[in-house]
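S.K.: Mind folding the following:
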Amino acid sequence: MNIPSNAMVADESGLRWRNEFATLPPKFFTRLQPTPLPDPYWVGRSNAAAQQLGLEAEWFLSSEALEVFTGNALLPGMDPLASVYSGHQFGVWAGQLGDGRAIMLGQSESGFEVQLKGAGLTPYSRMGDGRAVLRSSIREFLCSEAMQGLGIPTTRALCVTGSDARVRREEIETAAVVTRTATSFIRFGHFEHFWAGDKLDELRTLADFVIDRFYPECRLTDRFGGNAYAAFLEAVSERTAALMAQWQAVGFCHGVMNTDNMSILGLTIDYGPFQFLDGFNPRHICNHSDTGGRYAYNQQPSVAYWNLYCLGQSLLPLIGEKETALAALESYQAVFPREFLGRMRAKLGLPDAQDGDLPLVEGLLAVLRQEQTDWTIFWRRLSQHMAGADVQTVRDLFVDAAGFDVWLNLFIDRHASVPRAAAAALMLQSNPKFVLRNHLGQKAIEAAQRKDYSGVATLLKLLETPFEEHPGFDDYAGFPPDWASSIEISCSS
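M.R.: Below is the predicted model:
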């Protein structure tokens, strides 16, 4: 039976599926079936993501769910496809790219698209095999849910399934599939693709599709003389600026900020060689493949703006005037510093703004940079000090404790008019105890490679609620071991 791609169809478990992306013209995607994997097994599942999606809890435990989320079976109404896009990679135009190993199954009635990553070859796989390996799938699964727990906009990960099927990377590994969800997986690169091919009709169709579904307010704006496409570019710029502020405040390094890895909705997308900072080194490079440091931690805000400029160039045929497009991009330059300073104020327990706050933040960053103090531990200990713990636990993080004290006295003076209990509560809600450090992920991966998935489950539990104390799990919030600095994460997955 042929089912219209935008119809809502219920299956035996009560789920309803459609695929709005499939209503776009054929040049946007290729319909295809996932390639099955033999003898799949569960590696990890997020009940929180399942609830958001609308899955029934009992069905999510079933063998049918295992087959569906490995790509071995489809539910009624699913309309699998892979989309085409292009992009700039490491600042160089890469031409046509596309979903090389991602296949969208459809969209649940809750409005979330569901995508399998590692489900086999697509027309856009280029030299790849369309598969993902266990280690990278576990990292993406855990970090997606960790970012959700931190309150940072992100695609989510529903589950990871594994198979003993062999996949060749630098060495032979086993295959896995991570099921991702998002309100949309459309990227900057989708727009670049049709702009580069001088396909104005398709470019306009895509822009209208995104605006009507996700940015309807742009149709009603009086900004830019009522230019909806310029208003759209401005809205994306502002969402991206806010996202960058959140990344920087929590010490998150993405690692591969290519234009095809930038979400049109301002979501964190495509978890490859990411890392949360250990010691605070603004020049830290988390991607072993990034030999030039293009995507170092301190470069992320400027790279995001560069990527937005590429998006603006792609939208220029619709916007009309270059000056209008540049004006739309200008909002990024205002929003990012404002949002970042706001995040830092919250980390410092400051509910209101004062003129001296920026120097206070910059002075602290200079102290942390000088000693490469552990980013997460410093902020959590400072929060706990405000909640009553001995300040010595913070001073112990510094070789030059006297130098830190100079800043600490300024911090104390700034808090003279702030109730300490309120400041402590704000700080404990803004500075996580747990983040997905590389060594924690590596331990969970190594255990999973031995078919022990308890480490994945434990990390998921902690990362879903990273601001809570979780008594008995302090080891997961401790300093990284010496061997952690030798972990190399690259684009290979």
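S.K.: contacts and neighbour counts: CA atoms only from here.
M.R.: Fine.
S.K.: ok, and what's touching stretch 23-32?
M.R.: 5-6, 22, 79-84, 122-123, 205-206 (C-alpha atoms under 8 Å, 6 or more residues apart in numbering).
S.K.: Any buried residues in that stretch, and which?
M.R.: Residues of stretch 23-32 classed as buried: 28-32 (neighbour count, 16 or more other C-alpha atoms under 10 Å).
S.K.: what residues are up against the residue nearest the centre of the chain?
M.R.: In the chain, the centroid-proximal residue (C-alpha atoms, centre = their mean) is Thr268; its distance is 2.5 Å. Thr268 makes contacts with 152-155, 243, 262, as judged by C-alpha under 8 Å, 6+ apart.
S.K.: what about the longest strand in the protein?
M.R.: strand 156-168 (DSSP state E).
S.K.: Which strands and helices lie in contact with it?
M.R.: strand 41-45, helix 47-53, helix 134-150, strand 172-182 (3 or more C-alpha pairs under 8 Å, 6 or more residues apart in numbering; DSSP states H and E).
S.K.: Tell me which of those lies nearest to Pro419.
M.R.: Among the helices and strands packed on strand 156-168, the nearest to Pro419 by C-alpha to C-alpha is helix 134-150 (24.8 Å).
S.K.: same for the closest one, what does it pack against?
M.R.: Helices and strands touching helix 134-150, by 3+ C-alpha pairs under 8 Å, 6+ apart, are strand 156-168, strand 172-182, helix 438-448, helix 454-464.
S.K.: most tightly surrounded among the ones you listed?
M.R.: The highest mean neighbour count among the helices and strands packed on helix 134-150, using mean count of other C-alpha atoms under 10 Å, belongs to strand 172-182: a mean of 25.
S.K.: so after that strand, what's the next helix or strand?
M.R.: helix 188-196 (DSSP states H and E).
S.K.: what's the offset of that following helix from the middle of its chain?
M.R.: 21 Å (C-alpha atoms, centre = their mean, to the nearest Å).
S.K.: which stretch among the helices and strands packed on strand 156-168 comes nearest Val456?
M.R.: Using C-alpha to C-alpha, the helices and strands packed on strand 156-168 put strand 41-45 closest to Val456, at 6.5 Å.
S.K.: One more, please, to line up against the first structure:
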Amino acid sequence: MILNNLYATFDWAGTRVEPTPLAEPRLLLINHELADQMGLQGLSDRQWLDITSGTRLPTGMAPFAQVYAGHQFGGYSPRLGDGRALLLGEVEAPDGQRWDLHLKGAGKTPYSRFGDGRAVLRSSIREYLASEAMHHLGIPTTRALCLVGSDEPVYREEVESGAALLRAAASHVRFGHFEYFFYSGGEQHIATLLDYLIDTQWPDLAKDPQGYAALFERVVERTAHLIAQWQAVGFCHGVMNTDNMSILGLTLDYGPYGFLDAYDPYHICNHSDYAGRYAYDQQPAVGFWNLQRLAQSLSKLIPIEQLQEALGKYEYALLSTFSELMRQKLGLSGWQDEDPELFRQMFTLMAEQQVDYTAWFRRLSSLAAGGPVPEEILALLTKPDAWQEWFRRYQARLAVEHRGQVEKKAQMDLINPKYVLRNHLAEQAIKGAEQGDIGECERLLAILRRPFDEQPEAESYAQPAPDWAKQICVSCSS
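M.R.: Below you'll find the model as predicted:
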């Protein structure tokens, strides 16, 4: 069921814009699982192609380019908005959930500035793969619904082929929406947006006399939980500008992201981030800084004391979530006072020896409370002898758990993925698609939809990255 676009009634929130159709579009990927969930299984391939290419939209869709602002790398940009994307409409799924349909690569809008309004195949594949990988890892995210390619040339650092990505989320409202109306004198619109979020996303707050304050507290906690999950799985967003921060606590706007290969707490995945503002170890602090910017934008509607009280819950929510995830990743069912030191020592050694992050935690499940360290773990270490004291402490800690090795390993394998979207895997899939073969994208998606399962036929996808992967460059144009 296609509903009228929310913003058809919020004409102050952007501009009605029709998409500019892609030239000679071709259908590449459809997320049938998600389409079924949304009640869209009846659409034909032709309809998916028409919608995602911007050629022909169903009745009821009201394409709309949102306006918002944002702090980009710490500096305020007063007018950003959907420069290459359009909200097409809302869908009400059979289970009652509402979904925004958001088309990236739809052509120029009033917010394109000097851009062409297009997306390229490379970045569209990266977002499709990443959003689905994150979803199946259990991390809140926007979802990819359909990908269309074309022969239309798009100019970036070099000429690339144009593409369009149809993505979905319960809402695409960002921190930057509130910043825009705060700095432009539209406080009444901030209240309208908050009321909309309560009405459509959190109706339990409708009768709360402190509804706006309770909503902000919820945003704080969701943001903290999200970033703790990023840190635990080794995910780097790369561009945590406030216009890329979801009010619902979703992973939003995949650009120069990356999953850690060799563990480096200072890893910078975005080659445009010269100062390392969005390095892996900075993400928790940036999340808090961004929430402070949101709090400022809400300060005329929520008392300062209540904003400060909500912000004060961020650190505890993030650290408690991260600590719980780390406890599970190490196979510990209880909590001991010495556990934080066990974690710190492990991360210090991992950084010194550049241990592969994903493979380390996955293989660690094979280590029993007693006995030798399995060879598959030692193979990840450049100086195994330096780990002997840590292994002794860790095995002693496991012995306190009084759980059998089979049970412990099974539980660890449910939290430690074997497969993540490493950059070199995405790069290989992109190269194939650029040459007209979408097969590797499909194979990779099938693997990433079962990240915790043993998949013997896909063992090579779980190996640490090859040396050539260090040369892959992703930036804000990715």
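S.K.: Please produce a markdown table containing the helices and strands packed on helix 134-150 of structure 1, extended by distance to Phe336 of structure 1.
M.R.: What follows is these, written out as a markdown table (distance: least, C-alpha to C-alpha, whole Å):
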| stretch | distance to Phe336 of structure 1 |
| --- | --- |
| strand 156-168 | 24 |
| strand 172-182 | 24 |
| helix 438-448 | 27 |
| helix 454-464 | 26 |
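S.K.: So which of the ones you listed is nearest Ala146 of structure 1?
M.R.: That would be, of those and by C-alpha to C-alpha, helix 454-464, which comes in at 4.8 Å.
S.K.: Can you provide the mean distance from that closest one to its aligned counterpart in structure 2?
M.R.: By mean C-alpha distance after the TM-score superposition for structure 1, the fitted helix 454-464 of structure 1 averages 0.6 Å away from its aligned residues in structure 2.
S.K.: Sketch out the helices for the stretch 151-300 of structure 1, chain order is fine.
M.R.: 188-196, 200-214, 228-250, 300-319 (DSSP state H, counting those that start in this stretch).
S.K.: now the second one: which residue numbers in structure 2?
M.R.: Read that as helix 200-214 of structure 1. The alignment of helix 200-214 of structure 1 onto structure 2 (TM-score structural alignment) spans residues 187-201.
S.K.: cool, and the last one?
M.R.: Aligned by TM-score structural alignment, helix 300-319 of structure 1 falls on residues 283-302 of structure 2.
S.K.: just stretch 248-260 of structure 1 next, same as before
M.R.: With TM-score structural alignment as the criterion, stretch 248-260 of structure 1 aligns to 231-243.
S.K.: Off-centre distance for that stretch?
M.R.: Worked out by C-alpha atoms, centre = their mean, stretch 231-243 of structure 2 lies 7 Å from the chain centre.
S.K.: Tell me the span between the first and last residue of that stretch.
M.R.: From its first residue to its last, stretch 231-243 of structure 2 covers 21 Å (C-alpha to C-alpha, to the nearest Å).
S.K.: May I ask you to confirm that Arg26 of structure 2 is in contact with Glu152?
M.R.: No - if you go by C-alpha atoms under 8 Å, Arg26 of structure 2 and Glu152 don't touch, sitting 11.0 Å apart.
S.K.: show me the contacts for Phe185 of structure 1.
M.R.: By C-alpha under 8 Å, 6+ apart, the contact list for Phe185 of structure 1 reads 113, 263-264.
S.K.: mind redoing it with 7 Å?
M.R.: Ser263 (C-alpha atoms under 7 Å, 6 or more residues apart in numbering).
S.K.: what do we get in structure 2 for it?
M.R.: By TM-score structural alignment, Phe185 of structure 1 lines up with His172.
S.K.: Give me the distance between that match and Glu427 of structure 2.
M.R.: For His172 of structure 2 relative to Glu427 of structure 2 (C-alpha to C-alpha), the value is 27 Å.
S.K.: same check, this time on Pro451 of structure 2
M.R.: Taken as C-alpha to C-alpha, the span from Pro451 of structure 2 to Glu427 of structure 2 is 19 Å.
S.K.: go on, Tyr419 of structure 2?
M.R.: On the measure of C-alpha to C-alpha, Tyr419 of structure 2 and Glu427 of structure 2 end up 15 Å apart.
S.K.: Ok, Thr52 of structure 2 next?
M.R.: Thr52 of structure 2 is 23 Å from Glu427 of structure 2, by C-alpha to C-alpha.
S.K.: hmm, what's the outermost residue in structure 1?
M.R.: Distance from the C-alpha centroid of structure 1, by C-alpha atoms, centre = their mean, peaks at Ala402 (38.1 Å).
S.K.: corresponding residue for that one in structure 2?
M.R.: In structure 2, Ala402 of structure 1 lands on Asp385 (TM-score structural alignment).
S.K.: Ok, Leu462 of structure 1 next?
M.R.: Matched by TM-score structural alignment, Leu462 of structure 1 corresponds to Ile447 in structure 2.
S.K.: Ala328 of structure 1: how many residues sit nearby?
M.R.: 24 (other C-alpha atoms under 10 Å).
S.K.: how would you label it: helix, strand or coil?
M.R.: Classification of Ala328 of structure 1 by DSSP: H, G, I helix; E, B strand; the rest coil places it in helix.
S.K.: residues touching it, list them.
M.R.: 230-231, 233-234.
S.K.: Quick one: map it onto structure 2.
M.R.: In structure 2, Ala328 of structure 1 lands on Ala310 (TM-score structural alignment).
S.K.: And that match, how close does it get to Leu291 of structure 2?
M.R.: 10 Å.
S.K.: repeat for Gly234 of structure 2
M.R.: 22 Å.
S.K.: Then Leu421 of structure 2?
M.R.: From Leu421 of structure 2 to Leu291 of structure 2 the distance is 28 Å (C-alpha to C-alpha).
S.K.: before we move on, what about Leu27 of structure 2?
M.R.: From Leu27 of structure 2 to Leu291 of structure 2 the distance is 39 Å (C-alpha to C-alpha).
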